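K.L.:
can't give you the sequence, but here's the structure:
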């Protein structure tokens, strides 16, 4: 029964380790490692006090050596916990940085677990039987702390639990006496149950976090084109302006697709939707780097072009967009050719206002459509209207 339970736990752990996580979910799981600091401080205090008591009572050189290694491991764990805590909660934390932080945290955590396991096992074999209660309490307290603070990164929590508990379990099972065998067996069963509980908690938390991030993504994404929507436009614009350099310029392009209504009337709305998806795909290819393309509604798109040193960069991007979009599309078995109008506005980035810039770009777009020009511009920083055919 015990071996079957252990094998079941191993299979579940392996399956959980193969599950793929989104970047946002993974980053949040790594951040969970740093949410609780008090249990680590309590465990360090308990190890320092209990370990010192056992070393003094046993007067064993090996136990003293293991105690010293445990103190160094505990110090490394606390340094990683407090030294990386501010960094892991910084905005915009990427996957690669999160993975590096997780490894540094995890290695320190595991080193202490191995030192604790070796110390408790040797102490169990050398100290008097009345002191065994302290050892069992220490490793059970540690295992409970692992389950409470780091269960969402299984390679850390499961490895640490095994390294801390299994050595003492083996020593207890090899020590003659029913009490020792019972201690070893019960500890092993509790360990297996704890591992299964951590796997279940990890799966539930990962699924919940993934679902929350998915809902947040859907709320910021256009259903038809998959592009970011108006909500992202506001968020991204505020982020750009908030960290801008005084010399930078920003441009906002309003893009209007012609011939969409005739396509809907002639071939149906499904064909019109397919056309908009194709337009969105082409915009993704031409709008790169810091630039961001937004689908506002219908046949209207917006492109944010930040961090420019010269306003002519906006005209260059507008020309690229027009040349990319004004080509044939294979829709409903037909080659459909569309035309594009773009109105864009340029302003100083640090003082730019989204509503003002958007209104200026729309004004330029209307002016360009009345004049039958493909591209028109409005310099919001200087106020005059200038048209470019």
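P.N.:
Nice, I can see it. Since this is a predicted model, take the numbers as computed values, not measurements. Numbering: from 1, shown residues only.
K.L.:
can we go C-alpha only for contacts and neighbour counts from here?
P.N.:
OK.
K.L.:
Residue 346 is in contact with residue 249, correct?
P.N.:
Yes - if you go by C-alpha atoms under 8 Å, residue 249 and residue 346 touch, sitting 6.8 Å apart.
K.L.:
who's more crowded, the two?
P.N.:
Relative neighbour count places residue 346 above the other of residue 249 and residue 346, with 29 against 24, counting by other C-alpha atoms under 10 Å.
K.L.:
does the closest residue to residue 233 other than its chain neighbours count as helix, strand or coil?
P.N.:
Distances taken as C-alpha to C-alpha, 6 or more residues apart in numbering put residue 294 closest to residue 233, at 6.8 Å, once the chain neighbours are dropped. When the structure is reduced to helix, strand and coil (DSSP: H, G, I helix; E, B strand; the rest coil), residue 294 reads as strand.
K.L.:
try residue 254
P.N.:
strand.
K.L.:
The residue nearest to it when sequence neighbours are not counted: neighbouring residues, count only.
P.N.:
In space, residue 254 comes closest to residue 302 once its chain neighbours are excluded; the distance is 4.7 Å by C-alpha to C-alpha, 6+ apart. The number of residues packed near residue 302 is 24, by other C-alpha under 10 Å.
K.L.:
Comparison target below:
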């Protein structure tokens, strides 16, 4: 189904918030191994064989493994595909079920261990629960409907057991932990509101004054100014990626349907590009059917490839322009740099050269296929 160039801003913001759930799988992997370690230690320190302890521990490990596997399986789609709101909603649910399932099992396991007379194990469980809640707040904080219930499910049962024990130490522990849970939940909600506003601001392109008159994207001068102002501050220790792209099949659209349809197509492309980039990155129209995207603060070079694939998938979706259903594609040249003092025009030139090298390679492959 074609993506509409008039897709509501709230829907595009929602898609970006869902993408954030899949951005970093490392905390889930760390939590899985941390739980396995804690479970192994508590099992060995347990004075007698406890089938319920083992059952809860094994179930929690399986849920944690499922959470990691599901995130890994759908991560590429979440970060690169052109998504509408229903598709993003399905991805959110796919992420949420194993996530909340592990939180519930972790909470039951922690409460059961707290009920056992193993004081050293209580310390281990508290460390595990605090680490888990910190990971939830940072990893899923942009979706509070997942983050807050997960924290409550994980740490709530232990708070309850501590209160039931009714001795001063455990009552103090329950009160302090409950206060931290409340404060953490408030922080998650405030962070969500702040980031939602920032993403909406970026998607609407209201942060830059110099715009292309047709697409309302930043122009080449605005791109240069934004790069100079933000390269060092946003990417003090990270990589910078510059993408140079043009549209394959745009000229035939102009020739067949006229410049009015061509202009409307460029405006629709610009809207999709705005929705494809992250908060803090920038997309600009350089002229004609040529655009540039700059990513700041990358940790790995393959993050640039993920965005290039996402842009390609986004542009490949058919466009509805008036009564016409138009299909085009894009070719992208990408340069990743660690030098924040390098001139933008040189990076754009290098990315442009890679773009045309890809075009030549693509045309050569097509010629060989036709010859065969």
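P.N.:
Everything's here; your move. All figures in this text were calculated on a predicted structure; none of them were measured in a lab.
K.L.:
The residue nearest to residue 233 of structure 1 touches residue 284, doesn't it?
P.N.:
No - Residue 294 of structure 1 is not in contact with residue 284 according to C-alpha under 8 Å; the separation is 9.9 Å.
K.L.:
More neighbours: these two, which one.
P.N.:
Summary of the neighbour comparison: residue 294 of structure 1 and residue 284, criterion other C-alpha under 10 Å, with residue 294 having more neighbours (26 against 15).
K.L.:
what about the more buried one, distance to residue 148 of structure 1?
P.N.:
Noted for residue 294 of structure 1: a distance of 42 Å to residue 148 of structure 1, by C-alpha to C-alpha, to the nearest Å.
K.L.:
can you give me the helices for the stretch 51-200 of structure 1?
P.N.:
With helices called from DSSP state H, counting those that start in this stretch, the stretch 51-200 of structure 1 shows them at 61-83, 85-88, 95-126, 132-149, 154-174, 178-219.
K.L.:
if we compare the ones you listed, which one ends up closest to residue 10 of structure 1?
P.N.:
Among those, the nearest to residue 10 of structure 1 by C-alpha to C-alpha is helix 178-219 (8.8 Å).
K.L.:
Can you tell me which helices and strands that closest one packs against?
P.N.:
Here helix 178-219 of structure 1 is seen to pack against helix 2-18, helix 23-31, helix 154-174 when contacts are counted using 3 or more C-alpha pairs under 8 Å, 6 or more residues apart in numbering; DSSP states H and E.
K.L.:
Trace residue 118 of structure 1 over to structure 2, please.
P.N.:
Using TM-score structural alignment as the criterion, the counterpart of residue 118 of structure 1 in structure 2 is residue 108.
K.L.:
List the residues that contact that match.
P.N.:
Applying C-alpha atoms under 8 Å, 6 or more residues apart in numbering, one finds that residue 108 of structure 2 lies in contact with 56, 154, 157, 158.
K.L.:
For residue 305 of structure 2, state which of those is nearest.
P.N.:
Out of these, the member with the shortest distance to residue 305 of structure 2 (by C-alpha to C-alpha) is residue 154, at 35.8 Å.
K.L.:
Per the alignment, the closest one pairs with which residue of structure 1?
P.N.:
When the two structures are superposed using TM-score structural alignment, residue 154 of structure 2 falls opposite residue 164 in structure 1.
K.L.:
Let's verify residue 342 of structure 1: helix, strand, or coil?
P.N.:
Three-state call for residue 342 of structure 1 (three-state DSSP): strand.
K.L.:
That one: neighbouring residues, count only.
P.N.:
Residue 342 of structure 1 has 28 neighbouring residues, counting by other C-alpha under 10 Å.
K.L.:
From residue 164 of structure 1, how far out is whichever residue in structure 1 pairs up with residue 125 of structure 2?
P.N.:
For residue 125 of structure 2, the aligned position in structure 1 is occupied by residue 135, per TM-score structural alignment. From residue 135 of structure 1 over to residue 164 of structure 1 the distance is 11 Å, taken as C-alpha to C-alpha.
K.L.:
Who has more neighbours out of those two?
P.N.:
Comparing residue 135 of structure 1 with residue 164 by neighbour count (other C-alpha under 10 Å), the higher total belongs to residue 164, at 28 against 22.
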